[in-house]
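Participant: requesting a structural model of the entry that follows:
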Amino acid sequence: MSNVTAIPASRGQFSKTLRLVLWLLILLLVATLAFFAWQSFYPVQAAGQWSYRVIHGDVPKAAALVVMDGGGLMVSQELRDGRGSIVRIAGDGQRESVVSGLSKPDGMISARGGWVFSQEEGAAAVNFLLQGKVTELFHGSNVQGLWNEGDHLYAIEDRHANGRLFRYTWSDQSLVVLRDGLDEAESIIRCTDSRMLYTEKDKGVVRHLSEDGSDPIVFANLNQPTFLMCDQRGLWISEDSTHRARLLLIGNDGVQRTILSFLKAPQSIVASGRGTYLLAEGGRNRVLELTPPSDQAR
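Facilitator: Reported below is the predicted structural model:
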């Protein structure tokens, strides 16, 4: 007489179903990992006859850029917890640390023969760097974007629903809050048409700083807009998105064009002074040089 015990059909079916579910979960995990790997490593794509190249690699969390006389470059490295710094990259590629011990240095702009820089981590000071000496100008909370013109320095805070826009006056060191209650405002700039524009990243919009305080939305439905730059081609907008971010150009005709795609957390864009543009791609720790079509180079 056999001692083999038959397994009930219901148990056998359950075991098959369980194995199938496990295989499906494994396939889903592999597909998810492959998708994120594709997003991370898929190369940057340039539109039309635009082209790009990596001009500086191994620049940890590259954020703000300022082009120097003679072809050099100042770059802020947006690391947290006092590990951030500002580095000078000479025309021959040699690097020198200018300021260290910073926490998320994100905004930087030339002013009065030196540079103003902000820190986007907590209640840190907005500082002025001149001839190797750092001077505190004023304090904010998570200050990012900076703009300097004449006797005024503008600074904007990257805070959720509670950001402020400051105007600092150089002549008397006074500080005025022009706006509050902003939602992740990251950049402010004066355009060639005299409008002052700023971003609210969480809302995906660019606003016009108006005299009556209404600040109308001029561009909407953007994906985490961060740094702005205006020039003769129009308004440049970089998207601070970890995956599939874009560099956009809204031309003087109002048409939005994608110039670069598949970027990873791009930050500031500046004109190089030689007919090209420089873009900090913080998510890949590098600085790109963007070249326009040859018939538009100048």
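Participant: okay, CA-based contacts and neighbour counts for the rest of this
Facilitator: OK.
Participant: okay, helices next: where are they in the chain?
Facilitator: Secondary structure of the chain by DSSP state H: the helices cover 9-41.
Participant: residue nearest the centroid of it?
Facilitator: For the chain, the residue lying nearest the average C-alpha position, counting by CA atoms, centre = their mean, turns out to be Gln267 (2.5 Å).
Participant: who's in contact with that residue?
Facilitator: Shown in contact with Gln267 (CA atoms under 8 Å, 6 or more residues apart in numbering): 62-64, 226-227, 238-240, 279-282.
Participant: could you do His56 as well?
Facilitator: So, once contact is read as CA under 8 Å, 6+ apart, His56 ends up touching 93, 286-288.
Participant: can you list the contacts of Gln267 in JSON lines and add neighbour count and distance to Asp158?
Facilitator: Rendered in JSON lines, the data for the contacts of Gln267 read as follows (neighbours: other CA atoms under 10 Å; distance: CA to CA, whole Å):
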{"residue": "Ala62", "neighbour count": "31", "distance to Asp158": "17"}
{"residue": "Ala63", "neighbour count": "31", "distance to Asp158": "14"}
{"residue": "Ala64", "neighbour count": "29", "distance to Asp158": "15"}
{"residue": "Thr226", "neighbour count": "31", "distance to Asp158": "10"}
{"residue": "Phe227", "neighbour count": "29", "distance to Asp158": "12"}
{"residue": "Ser238", "neighbour count": "28", "distance to Asp158": "15"}
{"residue": "Glu239", "neighbour count": "27", "distance to Asp158": "14"}
{"residue": "Asp240", "neighbour count": "26", "distance to Asp158": "12"}
{"residue": "Leu279", "neighbour count": "26", "distance to Asp158": "20"}
{"residue": "Ala280", "neighbour count": "29", "distance to Asp158": "18"}
{"residue": "Glu281", "neighbour count": "27", "distance to Asp158": "19"}
{"residue": "Gly282", "neighbour count": "24", "distance to Asp158": "17"}
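Participant: now tabulate these in JSON lines and tack on distance to Asp81.
Facilitator: Formatted as JSON lines, those follow (distance: CA to CA, whole Å):
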{"residue": "Ala62", "distance to Asp81": "16"}
{"residue": "Ala63", "distance to Asp81": "16"}
{"residue": "Ala64", "distance to Asp81": "18"}
{"residue": "Thr226", "distance to Asp81": "22"}
{"residue": "Phe227", "distance to Asp81": "23"}
{"residue": "Ser238", "distance to Asp81": "25"}
{"residue": "Glu239", "distance to Asp81": "24"}
{"residue": "Asp240", "distance to Asp81": "21"}
{"residue": "Leu279", "distance to Asp81": "25"}
{"residue": "Ala280", "distance to Asp81": "21"}
{"residue": "Glu281", "distance to Asp81": "21"}
{"residue": "Gly282", "distance to Asp81": "17"}
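Participant: here's the other one to compare against:
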Amino acid sequence: MATLWRSALLVLVALLLAALGFLAWQRFWPAQAAPGWRYAVAHADIAKASALAWQGDALLTAEELKDGKGRLLRIDAQGRRSVLSAGLYKPDGLVPYQEGFAYSQEGGTHPIRWFDATGSRDLFIGINAQGLWAEGKRLYAVEDRKGEGRLLRYDAADGSLTVLRDHLDEAESFTRCPDGSAFYTEKSRGLVRQLSDDGRDPPALSDLREPSFLLCDHRGLWISEDSTHRARLLLWDRQSAPRAILTFLRAPQALLPRGDGYLLAEGGRNRIIALEPR
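Facilitator: The predicted structure follows:
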């Protein structure tokens, strides 16, 4: 009997060590770049790094913290940091708009705000508003809500707000491609949908791991997966299956073009990484 107990205890210890090893592997295994790509840390110690935008040669980013602890930061070309705005509730979307910038707050019911060097003002109210996309006088926003999310369009020409889609399930991002086609995510369903004139919006991609941020450029459609462990940055050429450009990420967020490469906010590791083709 004693031998059986010892054997059972050894098995239990082995299982526990294996589980702890698996969790440690998920947490600490470094990000991996696909062949033809490389990455390096561009900026560290940015808590829950989320949004990214250029202001000339300076980088604007957001710390997506809850309970009024979120901030918008400016990092100049020499790496010096300054706080643009504090006391925010999970700032997430950030885009150039109307000769200034617009930003959203995902942590509750808050205005999408606009600011420039002279001041700021509210544009419209969103509920858990996340991704933003600007086209001329029009500003698109999506709401990260379970079954009640909306795709909104604000027009600065007349101040109107139009609900383009509703009853979305954790929509997090909207983007438009150079050919005019537009896409948005439904994170909890693992979908990227293509916006269609008839309102049906068929899935363009499915079975993804919590798809979040979208960016479309000459290379194709980029998708970051807002998963705590083993997340990916995918590139879809809209012909074949999506290709994983970065793997073993932790909660990647916004992707921003930089020269022939990109900057990626990796919120789960509190950093911004530079991704470049080899």
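Participant: that older thread, for Lys16 of the first structure, state which of the contacts of Gln267 of the first structure is nearest.
Facilitator: Compare each of the contacts of Gln267 of the first structure with Lys16 of the first structure using CA to CA and the shortest gap goes to Asp240, at 45.7 Å.
Participant: so what's whichever residue in the second structure pairs up with the closest one closest to, chain neighbours aside?
Facilitator: Taking TM-score structural alignment, the alignment pairs Asp240 of the first structure with Asp226 from the second structure. Counting by CA to CA, 6 or more residues apart in numbering, Asp226 of the second structure lies nearest to Ala251, which is 4.4 Å off, once chain neighbours are set aside.
Participant: measure that neighbour to Gln130 of the second structure for me?
Facilitator: 15 Å (CA to CA, to the nearest Å).
Participant: who has more neighbours, the two?
Facilitator: When Ala251 of the second structure and Gln130 are compared on other CA atoms under 10 Å, the one with more neighbours turns out to be Gln130, at 30 against 25.
Participant: drop anything exposed from the contacts of His56 of the first structure.
Facilitator: Among those, those scoring as buried are 286-288 (criterion: 16 or more other CA atoms under 10 Å).
Participant: from the contacts of Gln267 of the first structure, which ones fall inside strands?
Facilitator: Members of the contacts of Gln267 of the first structure lying in strands (criterion: DSSP state E): 62-64, 226-227, 238-239, 279-281.
Participant: surely Trp114 of the second structure meets Glu99?
Facilitator: No - taking CA atoms under 8 Å as the definition, Trp114 of the second structure is not a contact partner of Glu99, at 9.8 Å.
Participant: pick out whichever of these two has more residues nearby.
Facilitator: When neighbours are counted by other CA under 10 Å, Trp114 of the second structure and Glu99 differ, and Trp114 comes out ahead with 22 against 10.
Participant: Arg112 of the first structure pairs with which position in the second structure?
Facilitator: In the second structure, the residue matched to Arg112 of the first structure (TM-score structural alignment) is Gln98.
Participant: identify the residue nearest that match in space, chain neighbours excluded?
Facilitator: With CA to CA, 6+ apart as the measure, Lys137 is the residue that lies nearest to Gln98 of the second structure, at 6.7 Å, once sequence neighbours are left out.
Participant: residues contacting that neighbour?
Facilitator: By CA under 8 Å, 6+ apart, the contact list for Lys137 of the second structure reads 97-98, 155-157.
Participant: let's go with 7 Å and repeat that
Facilitator: Contacts for Lys137 of the second structure were tallied using CA atoms under 7 Å, 6 or more residues apart in numbering; they are 98, 155-157.
Participant: quick one: what's aligned to it in the first structure?
Facilitator: Aligned partner of Lys137 of the second structure by TM-score structural alignment: Asp151.
Participant: how far away is its match from Leu137 of the first structure?
Facilitator: Going from Asp151 of the first structure to Leu137 of the first structure by CA to CA gives 14 Å.
Participant: check Ala124 of the first structure too.
Facilitator: Per CA to CA, Ala124 of the first structure is found 11 Å from Leu137 of the first structure.
Participant: chain neighbours aside, what residue packs nearest to the equivalent of Leu151 of the second structure over in the first structure?
Facilitator: The alignment partner of Leu151 of the second structure in the first structure, by TM-score structural alignment, is Leu165. Of all residues beyond its chain neighbours, the one nearest Leu165 of the first structure is Ile156 (4.5 Å), with distances taken as CA to CA, 6+ apart.
Participant: burial measure for that neighbour, as a count.
Facilitator: Applying other CA under 10 Å, we find 32 residues neighbouring Ile156 of the first structure.
Participant: again, but for Asp67 of the second structure
Facilitator: A total of 11 residues lie near Asp67 of the second structure under the criterion other CA under 10 Å.
Participant: distance to Pro43 of the first structure for the contacts of His56 of the first structure - can I get that in JSON lines?
Facilitator: Formatted as JSON lines, the entries for the contacts of His56 of the first structure read as follows, by distance: CA to CA, whole Å:
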{"residue": "Gly93", "distance to Pro43 of the first structure": "24"}
{"residue": "Arg286", "distance to Pro43 of the first structure": "13"}
{"residue": "Val287", "distance to Pro43 of the first structure": "14"}
{"residue": "Leu288", "distance to Pro43 of the first structure": "13"}
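Participant: tell me which of those residues is nearest to Leu178 of the first structure?
Facilitator: Ranked by distance to Leu178 of the first structure (CA to CA), the contacts of His56 of the first structure are led by Val287 at 33.0 Å.
Participant: distance of the aligned residue in the second structure for that closest one relative to Val95 of the second structure?
Facilitator: In the second structure, the residue paired with Val287 of the first structure is Ile272, using TM-score structural alignment. Distance check for Ile272 of the second structure against Val95 of the second structure: by CA to CA, it reads 17 Å.
Participant: same question for Tyr39 of the second structure.
Facilitator: Counting by CA to CA, the gap from Tyr39 of the second structure to Val95 of the second structure is 24 Å.
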